[in-house]
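Trainee: Attaching a predicted model along with its sequence, questions to come.
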Amino acid sequence: MDLLAPMRVGTLSAEDYASETCAAKTVDADDPYGDEPERHPALIVHGATPMNAESPPALLGDTYLTPNDLWYVRNHHPVPRLKGDAHEVTATMQCSGNRRGHMNQYGTTSGTAWGCGAASTATWAGVPLRDLVGETLNLGAAPLAAAKKLGLRHAIFEAADDMQASIPLEKALGELGDVLVAYEMNGAPIPRDHGGPLRVVVPGYAGVRNVKWVKRIVLSADTAVGAWERGMNYKAMPSHWRSKADLKGVDFAALPSIHELPTQCAFSAPAAGDAVDSDDESFEARGWALGSAGRAVHRVEVSADGGATWTEASLDAGTDQPYGRAWAWTTWSCDLPIPAGPEPLTLLARAADLGGGAMPRTPEDVWNIRGLNNNSWHTVTLGRTVAAEEEDLPKHNSMRRALALLALLRAANAVLVGDRVSYLAFGSNMHPAVLTRKRGVEPLRSMPAAAEGWRLGFSLRGGGREPSFASAEPDGRRTLYGVLFDLEPLDWARVCATEGVPFGYLAVPVRCRPLDADGRPDRREPVEMAWTLVASPGPARVADEADEPKPSERYLSYLREGARLSGLPAHWRDYLDGLSRDAAAPLAVDPVDAAWVADRLKTT
């Protein structure tokens, strides 16, 4: 630094930097989502407007408290910007729809297809609601009893985005309720995405009751009004209501609302699609568990052979919580023996709390049309590493590997792998010469589509004539366009085998929409779940967008021609045309491919 001192031109304080950064940000006053906060790129985005994103499950076990920027985001509207001064209960907050996506194999549910990452833990600081209400309303040292004498039964929380929800007064003002009006999260002012400057924290209750951006608190004889309290969104419904027709005439306001959440347990590592080394005797599994209604978790059991044998896990952080007030998760870990044989491994995890609260075997046991409170045994399917002699085989000729992968995918997510598989292609697979001629895949259906909250990246390093390959990358502010294919399951296995899943790419589920007349995501159409491909973590992946290697002109030509042949909108084709190429890489499409496409177009 001394060497640079003569070149110093001034000092920029942290305050000035923050001020200049905020001033430089341009906000479109006509766009309700034009002033959204910055988000971590590792979040798994299910919807960008409003933002709905889950924490990466693999990162949930890294620290006991979830970092603020990795917390799951569950918004119903644009995030308001509120002014307020930044002014302690450790609790895990969880969306009642957490793990909803695992229910869909037993019947379609209504709502965001969350994985197991819509749960996070923080230490909250604020004012106990019991004290605030007692002093403000002069209810004395026993505010609950005094309020009930006045005929009051519920505490209603109203938010700056006009959302409101309520909780029973026994929870709101009870001595052991621990309800906070919070202004700090993990020692810092609550970020806007998580309700700052003020939010209500209701430990042990569904995330929807923990109202963000709270502006008004009302004690009432009745519950809150609106869809989040009296509509179907957060109501307990019987499993025999299977379709919208079954809901006709139902008085949703009369149904019980979801408040306390059941005992829950999930893996944070390994993740679905990971592989174990067949030469190893065991591997480590990690995760978290949460009891119901403040009860401590006292046992976690894990299986690596589909439940034939079980191993009791070690309970790590979170075991010292007060009796009856264990609001935060308990992390766990264990070494699991690797079963003999070539088959994929079926991992199961289950927990029990001190009240006897246990977990049902499958999502079918707790299925409901809203997909709420799925606390079935968490299932993760792992592959096995391929023997060296098999790795030397050409991937596109190894149907044995494709069939093994198909079994793995079926076990991992039957909702996406059944009679047909939806696959969003955005790279060279949009081009029929690649998908059909080279991979031997004949789609059952194809249409232009878009995945909001994702971008086109070139984050997978190549080799030889291809410097890089396309990858879907999470980005809450952008949209990825591509072709939505329906494939036979065996054809989907061919795609995965030839793309190097899970070694070059990982297959992940994304939410897609068909396009409207302007070539934009059509919000009037229902969301479709589909698989797409992201670059696998490892040395071949480029983490920073700015460092991504440019693709070859040959590779880009497949993207551009594939987009044109598939009817992708002009604005996306213009975007692809504007991408820079690697000047040292090959220039043209294989003439054999071009001739094949021309002949195919003539015959079709």
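Mentor: Structure received. Note that this is a predicted model, so its numbers are computed, not measured.
Trainee: Could you use CA atoms for every contact and neighbour count after this?
Mentor: Fine.
Trainee: so is Lys171 in a helix, a strand, or just coil?
Mentor: At Lys171 the chain is in helix, as set by DSSP: H, G, I helix; E, B strand; the rest coil.
Trainee: residue contacts, it?
Mentor: Gly177, Val179 (Cα atoms under 8 Å, 6 or more residues apart in numbering).
Trainee: again, only this time at 7 Å
Mentor: By Cα atoms under 7 Å, 6 or more residues apart in numbering, the residues touching Lys171 are Gly177.
Trainee: so how far is Arg361 from it?
Mentor: For Lys171, the distance to Arg361 equals 30 Å [Cα to Cα, to the nearest Å].
Trainee: Check Leu59 too.
Mentor: 25 Å.
Trainee: Gly97 now?
Mentor: Separation of Gly97 from Arg361 (Cα to Cα) stands at 18 Å.
Trainee: before we move on, what about Ala351?
Mentor: Shown here: Ala351 relative to Arg361, a distance of 11 Å by Cα to Cα.
Trainee: quick one, which of these two is more surrounded?
Mentor: Between Ala351 and Arg361, Ala351 has the larger neighbour count (other Cα atoms under 10 Å), namely 28 against 15.
Trainee: hold the first one in mind and look at this next one:
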Amino acid sequence: MLGTVLFRSPHNRRLLQSLRTCVLTDSFDNVNDKNDRFFSSKKWNTEETSHRQNVMGSLSVLGLGIGISLGIYYSKQREKTNLFAASQNSKDVKAGEPVPGLPLYSLRDVGQHCSHKDEIWVTYKQGVYNITPFIDEHPGGDKIMMAAGGSVEPFWLMYGVHNQPEILAMLESYRIGNLSMEDSMESTRDLEDPYGLEPKRHPSLKINSQKPFNAEPPPSLLADSYITPVELFYVRNHLPVPLVDVNEWRLTIEVVGLKPIELSMDQIKKFPKHTVTTSIQCAGNRRSEMSKIKKVKGLDWGTAAIGNATFSGARLYDVLKAAGLKDDEIKAQHVQFEGLDTDPANVPYAASIPIEKAMDPKGDVLLAYEMNGAPLSRDHGYPLRAVVPGVVGARNVKWLGAVYVSEEESSSHWQQNDYKGFSPSTDWDTVDFTKSPAIQQLPVTSAICEPSENEVVLVKNGKITVKGYASSGGGNKIVRVDVTPDGGQTWYVADLINPEKNKPPHHWAWSLWQVEIPVRKGQKQMELWAKAVDSSYNTQPESFKNIWNLRGVLSNAYHRINIKLKH
């Protein structure tokens, strides 16, 4: 798997050995013992699986923790970034380059500093850094210890967020010396780009992050088709896209209290084929609008981190019943999905949903192998993904390798320390992720797709046409979309396009909408607002001010655009 590439080389195996010595000795051994668990018939008991999942929970914050924490820490202690340059009287020093006059260290020297007792040293290119003060102060605690005594580059290759001047500048503030040229070459000789085998993408996608790849289509294209073409469906990847041989691939199913089973694709396809049309939306959709109120941490998504598609596969309900799950099993509280996309420590992306959703025969949760009538593309989860209608995209785990029915929800970073909402008054100094539940159902939202912000629109017969989408979580159907051109004095009800016949609370698809808006003679500009109402009569809040949160999720206030008019 791509996620294990970094640790297959001799140098990185040595790095792993040193990491084992420094931290999490027993736990990390257990993780590595099961690197190939998806490609063998090896079984393991419930206690071992539970231990492995707990280990993964502690490790999964490593890459993201380093990136997010560096950003937060930097923003709060900006003045520290100038310490190194000031002390060396050189403002042109680039991170990792040799600095004349500093001590020279070897990898062996660095490897001896992997605990608080001996200080925490890391390397980056030809730089050696004592990051002990950073570990003591940053919000992620000691999760960064996985890089102690070695190079941070394997992790930074995985997470492109580090390639920012302010983060590199802060790293330099902890500079204590240079790494010998020979050791520097050794430390990177076997590193391969984990993103080197990524699939090709449609050129019209707007890229929000290259590594990992995250992109959305132009909003105007969304309104053109009720079913979003696969090539134009937004892409949300947290890690490199795995390269999977479906002939060797197996899905592990483990029900609490029972022995695990493994299913091939042929076996999964023997279950009755079920087809569902559903929208999938990123929790951060429209984050860029919320960020205008006050900066948030996360990808700068516009209005197009959402799509509507038809998925086909086996119902999760059918598969879990066949695996031995009983409807009255008290210990069955959550279903965890584990992907094949992994970080440098071989920790996979994972998330979970409540058992009530998973085992609802009408909940339409799928182990999907087709999207829009064709096999899943690599970006969208080939060969198998979870499709959880009515639930946030983060729980629709791609590249499935395992499904666990358990007493606890997933211990992964993305379940426990991300994709949660908070009060507008909660900041990174006061946030406690344990106090907020993981997002499942998303609130009602809508967006104007056409025209776009600042577009010059031709007025025809005294009117303009406005198009967009609307969606709601939890199986609620959109019943109305209102659009106003005059700050809410007059509202025009849009025509809805939604051919799905499923009734709430099992209506999973979005609605497209269109409305004609009258224009006053000679009017040069217009501000348009749009809001949707769902079948439970939930509606969108008027502004982002009172729903702002530090992660920029659940961003569903009125959508507003300004346009210019041409008569």
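Mentor: Alright, I've got the coordinates. Model, not experiment: these values are computed from the prediction.
Trainee: Grab the most central residue of structure 2 for me.
Mentor: Nearest to the mean C-alpha position of structure 2, by Cα atoms, centre = their mean, lies His238 at 4.7 Å.
Trainee: Looks like it contacts Pro212 (just checking).
Mentor: Yes - His238 of structure 2 lies in contact with Pro212 (Cα atoms under 7 Å); the separation is 5.8 Å.
Trainee: what sits against the aligned partner of Val211 of structure 1 in structure 2?
Mentor: Matched by TM-score structural alignment, Val211 of structure 1 corresponds to Val397 in structure 2. When contacts are counted by Cα under 7 Å, 6+ apart, Val397 of structure 2 touches Phe337, Gly339, Ala350, Ala351, Arg385, Ala386.
Trainee: how about 10 Å then?
Mentor: 336-341, 349-352, 367, 380-381, 384-388 (Cα atoms under 10 Å, 6 or more residues apart in numbering).
Trainee: Just confirm it is within a helix.
Mentor: No - using three-state DSSP, the secondary structure at Val397 of structure 2 is coil, not a helix.
Trainee: Going along the chain, name the helices of the stretch 101-250 of structure 1.
Mentor: With DSSP state H, counting those that start in this stretch as the criterion, the stretch 101-250 of structure 1 has helices at 129-136, 143-149, 169-173, 227-230.
Trainee: can those go into TSV with extra columns for distance to Ala285 of structure 1?
Mentor: Output for the helices of the stretch 101-250 of structure 1, formatted as TSV (distance: least, Cα to Cα, whole Å):
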stretch	distance to Ala285 of structure 1
helix 129-136	39
helix 143-149	44
helix 169-173	36
helix 227-230	37
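Trainee: Need the winner for burial among those helices.
Mentor: helix 169-173 (a mean of 22; mean count of other Cα atoms under 10 Å).
Trainee: check the fit of it onto structure 2 and give the mean distance.
Mentor: In this overlay with structure 2, the average offset of helix 169-173 of structure 1 from its partner residues is 0.5 Å by mean Cα distance after the TM-score superposition for structure 1.
Trainee: What lines up with Thr46 of structure 2 in structure 1?
Mentor: With TM-score structural alignment as the criterion, Thr46 of structure 2 has no equivalent in structure 1.
Trainee: Could you check how far Thr46 of structure 2 is from Thr426 of structure 2?
Mentor: Distance, Thr46 of structure 2 to Thr426 of structure 2, using Cα to Cα: 38 Å.
Trainee: These two: which has the busier surroundings?
Mentor: Set side by side, Thr46 of structure 2 and Thr426 show more neighbours around Thr46, with 17 against 14, by other Cα under 10 Å.
Trainee: check contacts around the equivalent of Pro56 of structure 1 over in structure 2.
Mentor: Structural alignment (TM-score structural alignment) places Pro56 of structure 1 against Pro218 in structure 2. Applying Cα under 10 Å, 6+ apart, we find Pro218 of structure 2 in contact with Ser204, Leu205, Lys206, Leu232, Tyr234, Gly302, Thr303, Ala304, Cys449, Ser452.
Trainee: As TSV, those residues with neighbour count would be great.
Mentor: Formatted as TSV, these follow (neighbours: other Cα atoms under 10 Å):
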residue	neighbour count
Ser204	13
Leu205	18
Lys206	16
Leu232	20
Tyr234	26
Gly302	21
Thr303	23
Ala304	26
Cys449	25
Ser452	18
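Trainee: Next, the contact list for Ala110 of structure 1, please.
Mentor: Wrong residue type there; residue 110 of structure 1 is Ser, not Ala. Ser110 of structure 1 neighbours (Cα under 10 Å, 6+ apart): Gly97, Arg100, Asn104, Asn233, Ser243, Lys244, Asn368, Ile369, Arg370, Gly371, Leu372.
Trainee: ChimeraX command for the buried members of those residues?
Mentor: Selecting only the buried entries of the contacts of Ser110 of structure 1 in ChimeraX, with 16 or more other Cα atoms under 10 Å as the criterion:
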select :97,100,104,233,368,369,370,371,372
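Trainee: Identify the residue spatially nearest to Ala507 of structure 1, adjacent ones excluded.
Mentor: Leaving out its chain neighbours, the residue that sits closest to Ala507 of structure 1 by Cα to Cα, 6 or more residues apart in numbering is Leu533, at 4.7 Å.
Trainee: Buried ones in whichever strand or helix holds that neighbour, by neighbour count?
Mentor: Using DSSP states H and E, Leu533 of structure 1 sits within strand 528-535. For strand 528-535 of structure 1, the neighbour count (16+ other Cα under 10 Å) marks Met529, Ala530, Trp531, Thr532, Leu533, Val534, Ala535 as buried.
Trainee: and that strand, which stretch of structure 2?
Mentor: By TM-score structural alignment, strand 528-535 of structure 1 lines up with nothing in structure 2.
Trainee: Flag every buried residue along the next helix or strand after that strand.
Mentor: Next helix or strand after strand 528-535 of structure 1 toward the C-terminus (DSSP H and E): helix 553-565. For helix 553-565 of structure 1, the neighbour count (16+ other Cα under 10 Å) marks Glu553, Arg554, Tyr555, Leu556, Ser557, Tyr558, Leu559, Arg560, Glu561, Gly562, Ala563, Arg564 as buried.
Trainee: helices or strands up against helix 553-565 of structure 1?
Mentor: Applying 3 or more Cα pairs under 10 Å, 6 or more residues apart in numbering; DSSP states H and E, we find helix 553-565 of structure 1 packed against helix 432, strand 466-487, helix 570-577, helix 591-603.
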